[in-house]
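Novice: sequence and computational prediction follow.
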Amino acid sequence: MALVALTECGPGSLVVRGVKWLWSKNKPLAVTAVVIIGAIKVNSYIRRQKLRKKWDSAGKDVVVLHMFKRGKFCPNLSPFVVKLEMYLRMADIPYQIDYDEPMGPKGKAPWITLNGEDIADSQLIIERLGQQFGKDFSGHLTAEQRAVATAMRVMVDEHLLWAIAHWRYVIERGMPLLNCMEFPYWSRFIMGHYVKKVKQVLWFQGMGRHQTVDIEEMGRKDLMALSHYLGKKPYLMGDKTTEVDCTVFGMLSQIVWNSPNSPYLKMLDTEFPNLHKYCQRVKERFWPDWNKCLNPPQ
């Protein structure tokens, strides 16, 4: 939901198999089911067309940012949503927020609509917007510095992410998600199913095959690498913010504001205080309306 989209059988194929089974057992009931499913699909199509009209009315070169609803303590419980929204603010690109359709063409959030075109994946979106709006915050970096920035981004997005996911969904069984964001009460009853899916993803990714103590140490080493490279600099690559700061802040925001009592928050408090100060510095610069971006606003 707010951290990672899961891969599973498409709902369409399951519906078809279900109708075939029902047809073999009770043809009148199967016909009724087909009529109901058809009505649902028609209604879904009409709803989608209305949403499309709404998104297209945003205006030329205005980004429609599709995302999950706001969190109680952080603007979002997805590091990738925070990453992309920070980039939009850093690049001074006008945008509107849409909560109606958070899952995009690739089954993940966030995604955007720009001038009638749908674009998915936070990193691909940032690269596309940078080209289209002529924004390059890393242009002053050397080739070596660019290589470091890329390595840091991949480490955060593809490794530290899974350590945090393991704590959030396996150790805490999804409770940080429920406690840090407004959900219908009934959602608590399906969290167990979602946690099971996350465990499967973690297993196939590889992180879930390790002992908890080893996973936490992997996460600690990632944070240590960030802390050592940041040093006393105001931002990761120096005196100026670059695109990689969006990635780093997006992920660290999940530790600082959405991971109460986690081992990673304790690491920031005790071992890597410069990362804690970094988060506060970025928040003050790019999120002066932070409290207004919470749900409920504070």
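Specialist: Cool, the structure landed.
Novice: make it CA atoms for all contacts and neighbour counts henceforth
Specialist: Noted.
Novice: could I get the buried residue list for the helix or strand encompassing residue 284?
Specialist: According to DSSP states H and E, residue 284 maps onto helix 273-286. Within helix 273-286, the residues scored as buried using 16 or more other Cα atoms under 10 Å are 274-276, 278-279, 282-283.
Novice: presented hereafter is structure B, for comparison with structure A:
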Amino acid sequence: MLLLLLPLLGLDIHDLIYYVGVFTIAAKILPLLPSLKKKLLGAPEELNVKNYEKDVVYLFQLPGSPTAPSMCAYAVKVDSFCRLHKIKCEKRNSMMARGKNGLTPFIELNGVEIYDSQLIIEHLTAHFKLQAYPDDKSAAIGHAVDRMIDKHTAMLNMQAKAGKLKDVVTVSASGKVPAILLPILAFVGSRFMKSKLESKIKASIGPYTEAEYRAMLRKDLVQIQTILDGKQFLVSEKPSAVDCTALAHLGVALFGMPSVRTTFDELIDSEELAALKEYLQRLKDTLFGDQFFDPESRA
């Protein structure tokens, strides 16, 4: 299909190889340009929001979809935390913006940049003098579950998407690029992402078979449901910080791209995990109401 489209675009196979190379190099270099400029030229740090409002969180994130506020789970984690604690948050969608650590999301608050979702939440908790959990025991349980979801379950979710990357790229880019270019973008983007993703998964979890990855993901989800144990939320009858992390990783996986089904969808739709799925729907409704989407994607 891809090769058949080349003549229509006035290209041949050599052009394709060239543009794939350019795309790959650009994808690696462009996000690094701001930090390279600062390091090589000694340029001062510049805020993205010059005339900021006091105590307003400016959240820089990847765009979302008609069914998810951002396709970056870590951005949804910060967004959820701000909603939980009624912190005013203004979101800035960007494919290129990066924090000082070269990643997204990051925030600007009162003229200071904070990166990494976990560091952001810790900073907001201290700055606004918040109580993340109702008591020490729930804080201990919440912290342990939070770290499992944020590190282990998140990686297993990514692994589940590895075989559907063409579909992920197609859905993400649909409406943003000419339809005739979608197959090329899906081919190039998925090839680039798959190699990077597989290396990250193997480094984080280890090399396993598809069946073994599936078994690990199922075990994580079953344990999260067991911790829920009939409660409205994970550690109490009201949502807390760990619920924000759960909605980020599990909610985005469930609601973000309903047309792209993965191992996660097969598991969460099973009778065994019915209570967990109900919890995610309840959590989404509690924190976002009917606003769990990116307004720009519906414009």
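Specialist: That came through, no problem. Source: prediction; values computed, not measured.
Novice: between the buried residues of helix 273-286 of structure 1, which sits nearest residue 32 of structure 1?
Specialist: Among the buried residues of helix 273-286 of structure 1, residue 283 lies closest to residue 32 of structure 1 (Cα to Cα), at 54.1 Å.
Novice: ok, now how distant is the residue lying closest to that closest one once chain neighbours are set aside from residue 44 of structure 1?
Specialist: Using Cα to Cα, 6 or more residues apart in numbering and skipping residues adjacent in sequence, the residue nearest residue 283 of structure 1 is residue 290, 7.5 Å away. Separation of residue 290 of structure 1 from residue 44 of structure 1 (Cα to Cα, to the nearest Å) stands at 34 Å.
Novice: for those two, indicate the residue with more neighbours.
Specialist: Neighbours were counted for residue 290 of structure 1 and for residue 44 using other Cα atoms under 10 Å; residue 290 has more, 15 against 12.
Novice: quick revisit: tell me which other helices or strands the helix holding residue 284 of structure 1 touches.
Specialist: helix 79-90, helix 212-230, helix 243-258, helix 263-270 (3 or more Cα pairs under 8 Å, 6 or more residues apart in numbering; DSSP states H and E).
Novice: buried ones in the next helix or strand after the first one?
Specialist: I take that to be helix 79-90 of structure 1. Next along the chain after helix 79-90 of structure 1, taking DSSP H and E as the criterion, comes strand 95-98. For strand 95-98 of structure 1, burial by neighbour count (16+ other Cα under 10 Å) applies to 95, 98.
Novice: what is the burial count for residue 207 of structure 2?
Specialist: By other Cα under 10 Å, 13 other residues sit near residue 207 of structure 2.
Novice: typo on my end, it should be residue 199 of structure 1
Specialist: The burial count for residue 199 of structure 1: 19, using other Cα under 10 Å.
Novice: touching, residue 79 of structure 2 and residue 87? I think so.
Specialist: No: Residue 79 of structure 2 is beyond contact range of residue 87, at 9.3 Å (criterion: Cα atoms under 8 Å).
Novice: please say which of these two ends up with more neighbours.
Specialist: Legend: neighbour count by other Cα under 10 Å for residue 79 of structure 2 and residue 87, higher for residue 79 (27 against 16).
Novice: where do the strands sit along the stretch 1-150 of structure 1?
Specialist: 63-66, 95-98, 111-114, 117-120 (DSSP state E, counting those that start in this stretch).
Novice: ok, for residue 91 of structure 2, nearest residue in space, not its chain neighbours?
Specialist: residue 59 (4.7 Å).
Novice: residues in contact with the one you found?
Specialist: For residue 59 of structure 2, the contacting residues are 75, 79, 89-92, 105-108, by Cα atoms under 8 Å, 6 or more residues apart in numbering.
Novice: check residue 149 of structure 1 too.
Specialist: 237, 244.
Novice: gap between it and residue 59 of structure 1?
Specialist: Using Cα to Cα, one gets 33 Å for the distance from residue 149 of structure 1 to residue 59 of structure 1.
Novice: next one: residue 280 of structure 1
Specialist: 33 Å.
Novice: who touches stretch 104-113 of structure 1?
Specialist: 2, 4-5, 55, 63-68, 80-81, 84, 102-103, 118-122, 125.
Novice: buried ones in it?
Specialist: So stretch 104-113 of structure 1, judged by 16+ other Cα under 10 Å, has buried residues 104, 108-113.
Novice: quickly name whichever of those is closest to residue 130 of structure 1.
Specialist: residue 112 (14.0 Å).
Novice: which position in structure 2 pairs with that closest one?
Specialist: Aligned counterpart of residue 112 of structure 1 in structure 2: residue 107 (TM-score structural alignment).
Novice: apart from its neighbours in sequence, what residue is nearest its match?
Specialist: Once flanking residues are discounted, residue 107 of structure 2 sits nearest to residue 59: 4.6 Å by Cα to Cα, 6+ apart.
Novice: quick one: what's aligned to the one you found in structure 1?
Specialist: Mapped onto structure 1 by TM-score structural alignment, residue 59 of structure 2 lines up with residue 65.
Novice: what residues of the longest helix seen in structure 2 count as buried?
Specialist: Ranked by residue count and defined by DSSP state H, the top helix of structure 2 is helix 182-204. Neighbour-count burial for helix 182-204 of structure 2, counted by 16+ other Cα under 10 Å, picks out 182-190, 192, 194, 197-198, 201.
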